[in-house]
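The following comprises the amino acid sequence and a computationally predicted model.
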Amino acid sequence: MPGLMLLRKKYGSSKPLKGARIAGCLHMTVQTAVLIETLLELGASVQWSSCNIFSTQDNAAAAMAKAGVAVYAWKGETDEEYVWCIEQTLFFPDGKPLNLILDDGGDLTNLVHDKYPELLEGIKGISEETTTGVHNLYRMFRKNELKCPAINVNDSVTKSKFDNLYGCRESLVDGIKRATDVMLAGKVAFVAGYGDVGKGCCQSLRSYGARVLVAEIDPINALQVTGRKNPFLTGYPTAVAPVRFVWQHPLRSLRREVDRCLFVVSAYESTDCSSGTKDKLHDTLNALLR
């Protein structure tokens, strides 16, 4: 936040983003609202959708709408509504299309490439802020499918080593406890992946007294697991998706490894990213929990 305030102070008068038509697809929270206000202060035109159907803070979205920003997001969207919301951000009130993309997860980027390729010529650049979306961009680049410049925000040190690690360490248990009202001490948690996100998740769960089991296919990260005194599961399938989500499996067994595993946390950051791999991860972890 201090950085955004400094940008307003330093560049607010010169309006360096004048002429920019930014379509954002990020979590619509109060923090994102500050980002939107900063972009407006710097001269940009902005339209917004959320990158997650459950993450929108309706009060933040309402505040932005009241301020005149076109926000297409609400908590609890259906999958169809989610795609509709993203599509509404592609064209601005004057009929001109977007020329910059702020993305989280790659859904807006993929939508434009797949359904609106005629807009790609006018897009000056994409910024992608999460691991899933970055791997998607690299996959597109390798296949020569990425048709406009893109910035990898996720791998900046202040993102990967701070937000991914400390942000997840703060938010994971908070989200679990708000959703389930379960005491974590003594519970068993299985964390799939031990990158920066996985490290933060493990630290968070262990700090509340949970027994944390970790699976990791990268040998260096796996070695780090053992150094942190987390039990390491071998033979975990490699066909997993670079996504991050949590869901609850009450009192089901983790095959041959866990007797009573309450929570499964996916923090995988695999480079073998392809479309539809989120479903593969669901299937893989569900198979482990049968």
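That came through fine.

C-alpha from now on. contacts and neighbour counts both.
Noted.

okay but residue 35 is in contact with residue 2, surely?
No: contact criterion CA atoms under 8 Å: residue 35 and residue 2 do not qualify, at 11.2 Å.

neighbour-wise, which of the two wins?
More crowded of residue 35 and residue 2, by other CA atoms under 10 Å: residue 35, with 15 against 7.

In addition, the following structure is provided for comparison:
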Amino acid sequence: MNALSESNVKDMSLAPSGHLKIDWVKEHMPVLNRIRERFEQEKPFAGLKVSICLHLEAKTAYLAKVIQAGGAEVTITGSNPLSTQDDVAAALVEDGIRVFAKYQIAPDEYKANLIKTLETRPDLIIDDGGEMVTILHGERPDLLPQIRGGAEETTTGIIRLKALEKEGKLQLPMVAVNDAFCKHLFDNRYGTGQSVFDGINRATNLVVAGKTVVVVGYGWCGKGVAMRAKGLGAKVIVTEIDAIKAVEAHMDGFEVMPMIEAAKHGDYFITVTGNRDVIRKEHFAVMKDGAILSNAGHFNVEVNVVELAEASTSRRVVRKDIEEYVMADGRKLYLLAEGRLVNLAAGDGHPAEIMDMTFALQAVGLEYVSKNYQNIGPKVLNVPYELDEMVARYKLEALGIQIDKLTEEQKAYLDSWVE
């Protein structure tokens, strides 16, 4: 493979900056470094091709290099045109990885890059939002037979995979990395919570303290966003459709109300549902002048941008990553990052120490599928608990934290029904 001649990136002269970014995150990803050391010795992906679709920034780039260190021929594309970092893409090409990704490309080129990544005929895939799986099970089923399986990163992707599985159409085993304990407990909660406000603050340069933040959805990502908003001094309102999660939000100290009511109060709106049109025309109609809209779900469908444009009399870019929509009555509503993932489109995504655990799960999850795909069959499967626990143990060791172990008597007690 000639990565340089076969890749499609913006500017190879940007590579030095990309290398610096990758080197920085490597220093803060000790769990993935430990897995890389084993991969370099054992070469679990020797002779295999791996295609990756993830937000193409430095942490993802380092995961690609770890998979490459395991013996794989790696091809990567971005899972969002606004989160690709062109310098990182160029650096990966210099490191021998085939890349099809550019920042801010048109939808047709974005789709073409996904297809090119799959046309390398991979044995394994790492997917984000079910982007590649959807193509494989839709317009390009001819590329399915060679693929052993893969791993999925996001809540949105798991929803799509389980829909395929329910209909009996899923054709390969996919590890639900998103559902692992070391993913949703830390990445979704602490990673999303911090990175969302990193992106919002970078885009707006406005204070959060004293404002009202409306968090739309109280899953693990919503919990993290609400927690960080509270920590920054905001008043927090949560909207939900799930009664159990709504009670949880109430017990966590947040106001809970329908979106049509919350829309009247919010200064910031952050959607984290994985669903579409959770903020739409009836909500725009009652929002305060100056309200700021943002999304932290995978696709740019949670805020209905089409209806926002239809309700406005004018629209302009007022600052990088901020569009101003003027309503008929003169109110101004501001949309961040085109309604795409604000933490990646307007920021650098989750902190490296958080993605260290998630991408460690991706690496070992992919290894597990590669070794066991013939016995697994086409289904969505959880990350085996022993791999989840191993990643947590490596993390504790990296932090210099020790924990207790059960004595033999305690083990026997827990295994017995006799007191």
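Structure received. All values reported here derive from a predicted model rather than from experimental measurement.

Spit out the contact partners of the residue nearest to residue 88 of the second structure when sequence neighbours are not counted.
Nearest non-adjacent residue to residue 88 of the second structure, counting by CA to CA, 6 or more residues apart in numbering: residue 18, 3.9 Å away. Going by CA atoms under 8 Å, 6 or more residues apart in numbering, residue 18 of the second structure touches 58, 86, 87, 88, 89, 90, 91.

can you map out the strands along the stretch 1-150 of the second structure?
49-54, 73-78, 98-100, 124-127, 149-152 (DSSP state E, counting those that start in this stretch).

Now the ones you listed in a markdown table, please, with extra columns for mean neighbour count.
Compiled in a markdown table, the strands of the stretch 1-150 of the second structure are given as follows (neighbours: other CA atoms under 10 Å):
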| stretch | mean neighbour count |
| --- | --- |
| strand 49-54 | 26 |
| strand 73-78 | 27 |
| strand 98-100 | 27 |
| strand 124-127 | 26 |
| strand 149-152 | 30 |
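
Select, out of the ones you listed, the one closest to residue 235 of the second structure.
Residue 235 of the second structure lies closest to strand 49-54 among those, at 33.2 Å (CA to CA).

The closest one vs the first structure, average distance?
Here the mean offset of strand 49-54 of the second structure against the first structure after fitting is 0.6 Å, by mean CA distance after the TM-score superposition for the first structure.

what range in the first structure does that strand sit on?
Here strand 49-54 of the second structure aligns to the first structure at residues 21-26, judged by TM-score structural alignment.

re earlier: what residue of the first structure matches up with the residue nearest to residue 88 of the second structure?
By TM-score structural alignment, residue 18 of the second structure lines up with nothing at all.

What separation do you get for residue 18 of the second structure and residue 86 of the second structure?
8 Å (CA to CA, to the nearest Å).

Which stretches in the stretch 301-419 of the second structure count as strands?
Under DSSP E, counting those that start in this stretch, the stretch 301-419 of the second structure gives strands at 312-319, 322-327, 332-336, 380-382.

would you turn those strands into TSV with mean neighbour count and distance to residue 235 of the second structure?
Shown next, in TSV, are the strands of the stretch 301-419 of the second structure (neighbours: other CA atoms under 10 Å; distance: least, CA to CA, whole Å):
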stretch	mean neighbour count	distance to residue 235 of the second structure
strand 312-319	13	26
strand 322-327	21	23
strand 332-336	23	20
strand 380-382	18	36
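
And those: which comes nearest residue 184 of the second structure?
strand 380-382 (12.4 Å).

I would like the range of the first structure that aligns with the closest one, please.
Using TM-score structural alignment, strand 380-382 of the second structure pairs with nothing in the first structure.

And stretch 221-234 of the second structure, by the same measure?
Going by TM-score structural alignment, stretch 221-234 of the second structure lines up with residues 197-210 of the first structure.

Please apply the same query to stretch 194-210 of the second structure.
Against the first structure, stretch 194-210 of the second structure falls on residues 170-186 (TM-score structural alignment).

Contacts for the matching stretch, please.
201, 204, 205, 208, 209, 210, 211.

mind redoing it with 10 Å?
Contacting residues not belonging to stretch 170-186 of the first structure are listed as 163, 168, 200-212, 245-248, 262-263, 265 [CA atoms under 10 Å, 6 or more residues apart in numbering].

Give me the buried entries from those residues.
163, 168, 200-206, 210-212, 262-263, 265 (16 or more other CA atoms under 10 Å).

Could you check how far residue 79 of the first structure is from residue 103 of the first structure?
Separation of residue 79 of the first structure from residue 103 of the first structure (CA to CA) stands at 18 Å.

got it, and residue 233 of the first structure?
Taken as CA to CA, the span from residue 233 of the first structure to residue 103 of the first structure is 34 Å.

likewise residue 83 of the first structure?
Applying CA to CA to residue 83 of the first structure and residue 103 of the first structure gives a distance of 14 Å.

who touches both of these two?
Overlap between the contact sets of residue 83 of the first structure and residue 103, as judged by CA under 10 Å, 6+ apart, is given by 49, 50, 51.

Tell me if I'm right that the last one and residue 28 touch.
Yes: applying CA atoms under 10 Å as the test, residue 51 of the first structure and residue 28 come out as touching, 8.1 Å apart.

So for those two, which sits in the more crowded spot?
Each of residue 51 of the first structure and residue 28 has its neighbours counted (other CA under 10 Å); residue 28 has more, 29 against 24.

What about the aligned partner of residue 83 of the second structure in the first structure, how many residues nearby?
Under the alignment (TM-score structural alignment), residue 83 of the second structure pairs with residue 55 in the first structure. Applying other CA under 10 Å, we find 17 residues neighbouring residue 55 of the first structure.

And the furthest pair within the buried ones among the contacts of stretch 170-186 of the first structure?
Maximum distance among these (CA to CA): 25.9 Å, for 163 and 262.

ok, back up a step: just checking, which of the buried ones among the contacts of stretch 170-186 of the first structure belong to helices?
Secondary structure from DSSP state H places 168, 200, 201, 202, 203, 204, 205, 206 of these in helices.

Make CSV out of those and add distance to residue 13 of the first structure.
Formatted as CSV, these follow (distance: CA to CA, whole Å):
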residue, distance to residue 13 of the first structure
168, 36
200, 39
201, 42
202, 45
203, 44
204, 43
205, 46
206, 48
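
Common neighbours of residue 51 and residue 28 of the first structure, please.
residue 73.

The contacts of residue 18 of the second structure: which two are farthest apart?
Based on CA to CA, the longest span within the contacts of residue 18 of the second structure runs between 58 and 90 and measures 11.2 Å.

any common contacting residues for those two?
Residues touching both residue 58 of the second structure and residue 90 by CA under 10 Å, 6+ apart: 18, 19.
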